[in-house]
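K.L.:
fold the stuff below for me.
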Amino acid sequence: MPPYRRPVNMMFQSYALFPHMTAQANVAFGLKQEGRPKAEIQERVASALELVQMSHLAKRKPQQLSGGQQQRVALARSLVKRPKLLLLDEPMSALDKQIRQRTQIELMDILDKVGVTCIMVTHDQEEAMVMADRLAVMTDGRIVQIGTPHEVYEYPNSRFCAEFIGSANLFAGTIVEDEADHIFVHSPELPKPLYVSHGVTGQLDMEVMISVRPERVAVTRQAPAQDYNWARGKVDNIAYRGGYTLYHVVLDSGKMVVANVSSLALTEMQAPTYDDEVFISWSPESGVVLTK
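P.N.:
Here you go, the predicted model:
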């Protein structure tokens, strides 16, 4: 017979509260179902509501609470049962952006205080980057990369991961020089060779993709002095985002490249406008080699 295994106390987090119950009653519901003593229920419910900063609204019903407040009550309802594992499924999807960002930080603090392991499923890449200690990227039911947010973002292991987490400029080419600490890649999309000095995998004459994040791309009015990793183009579109501006630059080859230019950088030069001729460039450390 197989050995006996003690079941893990797991809670699936649902944000649907019972509308006819107060916040306090919603949190207490699971404990009452377990037949816990009244004194224990009162103590644990009070502690859970205090943890999520909802003690002062304990007597209100869900319709009297904001979306973020309802989520905190629902979280308290799960945590009050002291699970070892908490599964969150799209926990912030119904919230406005500002409330979502604030709730993300609050949720991280709460989980850190109680020490519960949390698995969160989300399609919001930014949310995953902010909240996770480790990320697992999935496609077609398979995990294709696991790592810290920094590892997955800075060193994607495939084209899918490069494009799914954040955004990326991708250049197809062939390795023409292969050394231990760098490679040079010839791409028909660029007039200059691609020089990559880290994360190097591949061999001579191998066809690869080079990924360069938009924030790594510099936009200038003069041609760079370096003899690699640059091209000339024209500004096709501009998207102002407050702290930064996205420039869509069409190269002479017809390739579209996106550059994320900070407001500080734009104040230090005459900001390019539509149809202006510009040059894009990036450092050897900015490229990542993708073999698939």
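
K.L.:
for the rest of this, base every contact and every neighbour count on C-alpha atoms.
P.N.:
Fine.

K.L.:
in stretch 41-54, what counts as buried?
P.N.:
Across stretch 41-54, burial judged by 16 or more other Cα atoms under 10 Å covers 41, 44-46, 48-49, 51-54.

K.L.:
and K81, that one's in a strand?
P.N.:
No. Looking at K81 with DSSP: H, G, I helix; E, B strand; the rest coil, it is coil, so not inside a strand.

K.L.:
number of nearby residues for it?
P.N.:
Close neighbours of K81, defined as other Cα atoms under 10 Å, add up to 19.

K.L.:
my guess is it contacts F29, does it?
P.N.:
No. The criterion here is Cα atoms under 8 Å, and K81 misses it with F29 at 10.1 Å.

K.L.:
thinking again about what came up before, which of the buried residues of stretch 41-54 fall within helices?
P.N.:
Among those, the subset assigned to helices under DSSP state H consists of 41, 44-46, 48-49, 51.

K.L.:
out of these, which is nearest to M11?
P.N.:
M11 has its nearest neighbour among these in A48, at 14.9 Å by Cα to Cα.

K.L.:
please generate a structure for the following sequence too, so the two can be compared:
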Amino acid sequence: MSTAPVLELFKLSKAYPTPKGPAVIVKDFTLNFAAGEFITLIGHSGCGKSTVLSMVAGLTDATDGAMILAGKETNEAGPDRGVVFQSPCLLPWMTAFENVMLGVNQVYYTASKQERRELAEYYLSVVGLGNAMHKYPADLSQGMRQRVGIARAFALQPKMLLLDEPFGMLDSLTKMELQEVLLALWRRNKLTTLMVTHDVDEAIFLSDRVVMMTDGPEAEVGDILTIPFARPRVRAEVMADPRYLEIRNHLLTFLNERSHIRPSRIAAVKPGEMATAGSTHAPHSALQAH
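P.N.:
Model (predicted):
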């Protein structure tokens, strides 16, 4: 991996005006992404996970802070970030192929028609839709529609992939199948990735690092855990590893017992009070040495 971060988030904050003053959803969110790194973001519902992803995508303006992508400060949406939502939002009057081509035509308008067509066909085939790419969304299952969404994002060949609970509406079997599809594509393309998820097991299996967010309002980075399993990963081997339960317990303990603790407030406590104030907050490096 390159030493220079692909994405730098520095004190990103988002607030909305209310009659009683600004309601701060996310505060001082700071995180760097190494090239090709897969990071998942977990936390309780409403803590601001999707808000962070939306700011990174350029779909929501940050109230404060800075975002530097590939060395350039940015705050607008662009084809350098491919986004997959929980619902793929396909245009119903277009086939799967035409939905993917819509973005490809806009981004690669200087390429020949044949080159653009081959690009769309390649990614639809890779996600397993080689025989269904000319079907309409109404004729596709929820899992197949999500495959179209994944193919559409990768076909843009972006600098970053952003995933907002893309498997949240799928049954367990389909979810596991699409996790494997996603990992196979990620390995081929080595795209720097940010994924929002509620699923602790999904976070462990997919991630290089899991970033845990504190509860809102004023949510921030509460803890960061490096996942030690080598790639490529085999699900059965990961789950059989004795470290798996330790990692899973660490994440669940944060969500159940420590998500209300904000590191920034602990840091503001006087040095003599630090041990007591921070006694329930395990260091983010707790499992990195395994």
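
K.L.:
any chance of the buried residues of stretch 41-54 of the first structure in a markdown table with distance to M92 of the first structure as columns?
P.N.:
Formatted as a markdown table, the buried residues of stretch 41-54 of the first structure follow (distance: Cα to Cα, whole Å):
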| residue | distance to M92 of the first structure |
| --- | --- |
| I41 | 28 |
| R44 | 25 |
| V45 | 23 |
| A46 | 24 |
| A48 | 20 |
| L49 | 19 |
| L51 | 19 |
| V52 | 16 |
| Q53 | 18 |
| M54 | 18 |
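
K.L.:
out of those residues, what pair is the most spread apart?
P.N.:
Taking Cα to Cα, the two most distant members of those are I41 and Q53; they sit 17.9 Å apart.

K.L.:
aligned counterpart of M169 of the second structure in the first structure, please.
P.N.:
When the first structure is aligned by TM-score structural alignment, M169 of the second structure is paired with A94.

K.L.:
residues near that match, how many?
P.N.:
Neighbour count for A94 of the first structure, taken as other Cα under 10 Å: 12.

K.L.:
corresponding residue for G103 of the second structure in the first structure?
P.N.:
Using TM-score structural alignment as the criterion, the counterpart of G103 of the second structure in the first structure is G30.

K.L.:
touching, that match and R77? I think so.
P.N.:
Yes. The pair G30 of the first structure / R77 is scored as a contact, 7.4 Å apart, by Cα under 8 Å.

K.L.:
these two - which one has more neighbours?
P.N.:
Taking neighbours as other Cα under 10 Å, G30 of the first structure and R77 compare with R77 leading, 28 against 16.

K.L.:
list the contacts for the closest residue to Q63 of the first structure other than its chain neighbours?
P.N.:
Nearest residue to Q63 of the first structure in three dimensions, chain neighbours excluded: P19, at 7.0 Å (Cα to Cα, 6 or more residues apart in numbering). Residues near P19 of the first structure by Cα atoms under 8 Å, 6 or more residues apart in numbering: 61-63.

K.L.:
show the buried residues in the residues you listed.
P.N.:
Listed as buried from the contacts of P19 of the first structure are 61-62; burial here means 16+ other Cα under 10 Å.

K.L.:
make TSV out of the contacts of P19 of the first structure and add secondary structure and distance to A239 of the first structure.
P.N.:
Shown next, in TSV, are the contacts of P19 of the first structure (DSSP: H, G, I helix; E, B strand; the rest coil; distance: Cα to Cα, whole Å):
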residue	secondary structure	distance to A239 of the first structure
K61	coil	43
P62	helix	39
Q63	helix	39
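
K.L.:
out of the contacts of P19 of the first structure, which are shared with the second structure?
P.N.:
Among the contacts of P19 of the first structure, the contacts conserved in the second structure (both residues aligned by TM-score structural alignment, their matches' Cα atoms under 8 Å) are 61-63.

K.L.:
so the alignment partner in the first structure of M144 of the second structure is in which element?
P.N.:
Taking TM-score structural alignment, the alignment pairs M144 of the second structure with Q69 from the first structure. Here Q69 of the first structure sits within helix 67-79, counting by DSSP states H and E.

K.L.:
next one: E106 of the first structure
P.N.:
Take DSSP H and E as the rule and E106 of the first structure turns out to sit in helix 97-114.

K.L.:
tell me the first helix or strand C-terminal of that helix.
P.N.:
Scanning forward in sequence from helix 97-114 of the first structure by DSSP H and E, the next helix or strand is strand 117-121.

K.L.:
so where in the second structure does that following strand end up aligned?
P.N.:
Strand 117-121 of the first structure corresponds to residues 192-196 of the second structure when matched by TM-score structural alignment.

K.L.:
give me the distance from the matching stretch to the chain's centre.
P.N.:
On the basis of Cα atoms, centre = their mean, to the nearest Å, stretch 192-196 of the second structure sits 3 Å off its chain's mean C-alpha point.
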